[in-house]
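S.K.: coordinates only, no sequence provided:
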C-alpha cells in the first residue's frame, strides 16, 4: 500500500502521517510506502515503522502534481488548502490552490487510469445563507465565502470523478479543529484554538467574539482517526454523494473556556483578553453550527465525547515541554 499525503506539512497532515506510520496498514494491506508532500518540505517522521519520504509539491502547478503522484499510489489524502481568511483576502490565490489545485490532483489521477482512493478534506464553510437549521446530510450547499465556494466546487468535482470511475473519492467537511498545536494561522477560525492553546502555554490570547458564540468542533486526534476510517469505507457504502459532514459537537466559547478550566485549573482563563474584531466576526457569523452528521456516524466515524477531551489531547500530544 502506497499512500500520499498532500498537505503533509500541516497539523492534520503531520498527525495523520504519524498515525499511519505507527498503524502500519490501511484498507487491509500493509503500508509499504508513505510520502508527505507540501509546498515546503514537510517535517520527517522519526522512528517510523514504515518507509516515510518527504517532498515538495505545488498543487497549483500541474507539472508539480504529476511529479508527486505516480501510477503506484493507492491512496491520496488531499489536505492542502489556502485557509479561510487568506482565501477571502487573496481571491486569485484561493482559487489557484483550493479549486485549481484540487482539479489538478483529480486530473492527474484520471490520466493515470488507476482509480486511486482520494480522501478530500472539505469544510463546514460550504454551508450558509438561507438554508434552514438544522443542517442535515441532504441540505444544499450555500457558501458565503470564497473559501467555502472553492471547497463546495471541489466536492462536486470529487463526486463526479468518482461517478466516472477516475478516482474512488470520499470527502469530509471538517469541523473547526481545536485545540490545534503550533502558531496561529490566517484561518478566521484560528482564535478557536489560540484562546485555549496560548493560555495553556502560559501566554495571553485574544478572543474576537462574544462568549456565547456557538460553533462546531473536533479535536485533531479524533480528526485523523476519522480520516483513516474514511479511507477504509467501501465505495458502495458512500452512495451517490461522496461527500459528507465529519462528526463534531456544538459548544459555545464559554463552554470551551470552562472545559479548559475543568482540566487545567483557573489560571489559563485569566490570560484571555476580550477584543471584538468585526472582520473576523463577519466571516464566522456566516458559518453554520447546527450540523447533524448522521451519514458519517452511521458509517462509523465519531466525535469527541467532551471538550475536556480536546483539552486533554492537546496537553498529552502537543503542549511544548516545560
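M.R.: Cool, the structure landed. Values in this document were obtained by computation on a predicted structure and should not be read as measured data.

S.K.: going by C-alpha atoms from here, please, whenever you check contacts or count neighbours.
M.R.: Fine.

S.K.: what segments of the chain are strands?
M.R.: 2-6, 25-26, 29-30, 33-38, 52-56, 75-78, 117-123, 168-174, 176-177, 205-207, 214-218, 243-245, 249-252, 272-274 (DSSP state E).

S.K.: helices or strands up against the fifth one?
M.R.: Under the contact definition 3 or more C-alpha pairs under 8 Å, 6 or more residues apart in numbering; DSSP states H and E, strand 52-56 sits against strand 33-38.

S.K.: let's see it at 10 Å
M.R.: Packing partners of strand 52-56 (3 or more C-alpha pairs under 10 Å, 6 or more residues apart in numbering; DSSP states H and E): strand 2-6, helix 11-23, strand 33-38, helix 62-68.

S.K.: okay, these in a markdown table with mean neighbour count next?
M.R.: As requested, those are exported to a markdown table (neighbours: other C-alpha atoms under 10 Å):
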| stretch | mean neighbour count |
| --- | --- |
| strand 2-6 | 24 |
| helix 11-23 | 19 |
| strand 33-38 | 22 |
| helix 62-68 | 17 |
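
S.K.: closest one to residue 272 among these?
M.R.: Smallest distance to residue 272 across those (C-alpha to C-alpha): 23.5 Å, for helix 11-23.

S.K.: which strands or helices does that closest one pack on?
M.R.: strand 2-6, strand 33-38, strand 52-56, strand 75-78, helix 220-232.

S.K.: buried set for the last one?
M.R.: For helix 220-232, burial by neighbour count (16 or more other C-alpha atoms under 10 Å) applies to 220, 221, 222, 223, 224, 225, 226, 227, 228, 229, 230, 231.

S.K.: ok, now which ones touch the third one?
M.R.: What that stands for is residue 222. Contact analysis of residue 222 by C-alpha atoms under 10 Å, 6 or more residues apart in numbering lists 177, 247, 248, 301, 302, 303, 304, 310, 313.

S.K.: ok, the fifth one touching residue 296?
M.R.: I take that to be residue 302. Yes: counting by C-alpha atoms under 10 Å, residue 302 touches residue 296, with 7.8 Å between them.

S.K.: who touches both of those two?
M.R.: Counting by C-alpha under 10 Å, 6+ apart, the contacts common to residue 302 and residue 296 are 226, 246, 247.

S.K.: rebuild the residues you listed as TSV, extending it with distance to residue 20.
M.R.: Formatted as TSV, the shared contacts of residue 302 and residue 296 follow (distance: C-alpha to C-alpha, whole Å):
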residue	distance to residue 20
226	12
246	19
247	21
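
S.K.: which one of the residues you listed is nearest residue 34?
M.R.: Closest approach to residue 34 among the shared contacts of residue 302 and residue 296 (C-alpha to C-alpha): residue 226, at 18.2 Å.

S.K.: list the buried ones in stretch 40-52?
M.R.: By neighbour count on 16+ other C-alpha under 10 Å, the buried set for stretch 40-52 is 42, 43, 44, 45, 48, 50, 52.

S.K.: widest-spaced pair of those?
M.R.: Taking C-alpha to C-alpha as the measure, the buried residues of stretch 40-52 have their most distant pair in 42 and 50, spaced 16.7 Å apart.

S.K.: alright, now check it against this:
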C-alpha cells in the first residue's frame, strides 16, 4: 500500500515517517498490509529531502496543500492511508487568524476533496487536539463532554473533526480524528504553541538553559510522551472502521500532572542546579488559553479501543534524558 503523511517535516511527522519506513507491514483498517511507498508532504523542502535520502521507500512531496498541483499528485497516487498532521500550532493560530484558517481548516477541506477523486476511500487519520475542549478552572471532564473551544486553534480543529466525520458518512474516506494530549517532552527548539512551556520547562534546564514559566504551578496538564503519540497514531491506522461506528473522533488518554509536580520531578531526577533554571515569567495570554483546557480527561472509550496512557511523568523526563544522552543525578 501507499501512504501519505502531511506535515512530514514536523516533529511528529518525522517520527511517523521514520517508523513507517522502518517496517514492512502495518495493520490498516483491521488487516495487515505491506508498505510499498510513503509520500512525505510538507512545505519545508530540506527535511523532506533528508527523509527521502535516508529511507528508500520515502518520496518527498514539497509544497502546500493549497497548491492544485500537489493535490492532483495526491489524487493520482491514490494512497490507501492518509495521515494528516500538517497544522499551525495554537499560539500561532491565535495570533494569525487567516494563517490558522488556511492551514488548519482549508487544507483539511482540500485534502478530503483530493481523496474524493480516488477509486477507493483511504483510511484518513486527522490530528486534532484536546484544545477543542474548555472548562472552568482547569477542571476534570470526560471524553463525552461537548467541545467548546476558546481558541482559534481549537475551533479550527473541531471543524476539521466534523468534516472528517461527515466525509466518512458520505463514503469519501474512512476517517478517525485523534484528540492528542499535550506532548511532552518535545526535543528541539520552542515553538509558538501555547503549551510549548510543557516541554520547555524540562528540555531547556536539562540543556543548561534558563526556561520561562508563563503559568502557575497549580495548573494541571493532560500529557502524553512523543513515543506515546507515535504509538497512538499507528494504532489508529489499524482500527477497524466498524469499531468506531459513527463516532470517528477519539479523545486520547493522558497522564494528569500539575506544573509543580513536573518541576518536582525534574528536581528529583536531574538535581537542584537543573531545576533552579526554571524562572517565573507570567504571560496572561498563554495563561488564558491553557487555563481553559481540562486538567484531566476520563477516556473509557479510547481505553476500550486499546489506547493506554504513559505510566508516569517520571518516565517522560527519563526518556528525554536518555534520548539526549544525559545522565540522571
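M.R.: That came through, no problem. All values reported here derive from a predicted model rather than from experimental measurement.

S.K.: export the helices and strands packed on helix 11-23 of the first structure to a markdown table and tack on distance to residue 109 of the first structure?
M.R.: Formatted as a markdown table, those follow (distance: least, C-alpha to C-alpha, whole Å):
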| stretch | distance to residue 109 of the first structure |
| --- | --- |
| strand 2-6 | 12 |
| strand 33-38 | 16 |
| strand 52-56 | 18 |
| strand 75-78 | 9 |
| helix 220-232 | 16 |
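
S.K.: out of the ones you listed, nearest to residue 252 of the first structure?
M.R.: In terms of C-alpha to C-alpha, the element of these nearest to residue 252 of the first structure is helix 220-232, at 18.4 Å.

S.K.: what does that closest one correspond to over in the second structure?
M.R.: Aligned by TM-score structural alignment, helix 220-232 of the first structure corresponds to residues 226-238 of the second structure.

S.K.: average offset between the matching stretch and the first structure?
M.R.: Comparison of stretch 226-238 of the second structure with the first structure after fitting gives an average deviation of 0.5 Å (mean C-alpha distance after the TM-score superposition for the first structure).

S.K.: run a quick neighbour tally on residue 212 of the first structure.
M.R.: 11 (other C-alpha atoms under 10 Å).

S.K.: ok, back up a step: quick check: which of the helices and strands packed on strand 52-56 of the first structure is nearest to residue 132 of the first structure?
M.R.: Minimum separation from residue 132 of the first structure across those (C-alpha to C-alpha) falls at helix 11-23, 30.8 Å.

S.K.: for the aligned residue in the second structure for residue 256 of the first structure, which residues are in contact?
M.R.: Matched to the second structure by TM-score structural alignment, residue 256 of the first structure sits across from residue 262. By C-alpha under 10 Å, 6+ apart, the residues touching residue 262 of the second structure are 198, 201, 202, 217, 220, 221, 268, 313, 314, 317.

S.K.: go on, residue 53 of the first structure?
M.R.: Counted by C-alpha under 10 Å, 6+ apart, residue 53 of the first structure has contacts 4, 33, 34, 35, 36, 37, 42, 43, 44, 45.

S.K.: conserved subset of these in the second structure?
M.R.: Retained in the second structure by both residues aligned by TM-score structural alignment, their matches' C-alpha atoms under 10 Å are the following of the contacts of residue 53 of the first structure: 4, 33, 34, 35, 36, 37, 43, 45.

S.K.: what's the longest helix along the second structure packed up against?
M.R.: When the second structure is parsed with DSSP state H, its longest helix is helix 152-169. Here helix 152-169 of the second structure touches helix 90-95, helix 97-100, helix 107-116, strand 123-129, strand 174-180, strand 249-251, going by 3+ C-alpha pairs under 10 Å, 6+ apart.

S.K.: buried stuff in it?
M.R.: Buried residues in helix 152-169 of the second structure (16+ other C-alpha under 10 Å): 152-161, 163-168.

S.K.: which one of the residues you listed is nearest residue 135 of the second structure?
M.R.: Relative to residue 135 of the second structure, and with distances defined as C-alpha to C-alpha, the nearest of those is residue 154, at 13.0 Å.

S.K.: aligned partner of the closest one in the first structure?
M.R.: Counting by TM-score structural alignment, residue 154 of the second structure lines up with residue 148 in the first structure.

S.K.: repeat that for residue 92 of the second structure.
M.R.: Residue pairing (TM-score structural alignment): residue 92 of the second structure is matched to residue 86 of the first structure.

S.K.: how close does the closest residue in space to that match that isn't next to it in sequence sit to residue 73 of the first structure?
M.R.: Sequence neighbours aside, residue 186 is the residue nearest to residue 86 of the first structure in space, at 5.8 Å (criterion: C-alpha to C-alpha, 6 or more residues apart in numbering). Going from residue 186 of the first structure to residue 73 of the first structure by C-alpha to C-alpha, to the nearest Å gives 31 Å.

S.K.: who has more neighbours, these two?
M.R.: Under the criterion of other C-alpha under 10 Å, the comparison of residue 186 of the first structure against residue 73 puts residue 73 first, with 21 against 13.

S.K.: which position in the second structure aligns with the more buried one?
M.R.: By TM-score structural alignment, residue 73 of the first structure lines up with residue 79 in the second structure.

S.K.: kindly report the same for residue 139 of the first structure.
M.R.: In the second structure, the residue equivalent to residue 139 of the first structure is residue 145, according to TM-score structural alignment.

S.K.: quick one: contacts for the residue lying closest to that match once chain neighbours are set aside?
M.R.: Leaving aside its sequence neighbours, residue 145 of the second structure sits nearest to residue 133 (C-alpha to C-alpha, 6+ apart; 7.8 Å). By C-alpha under 10 Å, 6+ apart, the contact set of residue 133 of the second structure is 141, 143, 145-151, 154-155, 158, 179, 292-294, 297.

S.K.: list only buried entries from those residues.
M.R.: The neighbour count (16+ other C-alpha under 10 Å) marks 141, 143, 147, 149-151, 154-155, 158, 179, 292-294, 297 as buried among the contacts of residue 133 of the second structure.

S.K.: about what we covered before: correct me if wrong: the match of residue 154 of the second structure contacts residue 128.
M.R.: Yes: the pair residue 148 of the first structure and residue 128 passes the contact test of C-alpha under 10 Å, sitting 9.0 Å apart.

S.K.: any residues in contact with both of these two?
M.R.: The contact sets of residue 148 of the first structure and residue 128 overlap at 141, 142, 287 (C-alpha under 10 Å, 6+ apart).

S.K.: can you tell me how far the second one is from residue 16 of the first structure?
M.R.: In this case it means residue 142 of the first structure. To residue 16 of the first structure, residue 142 of the first structure is 29 Å away according to C-alpha to C-alpha.
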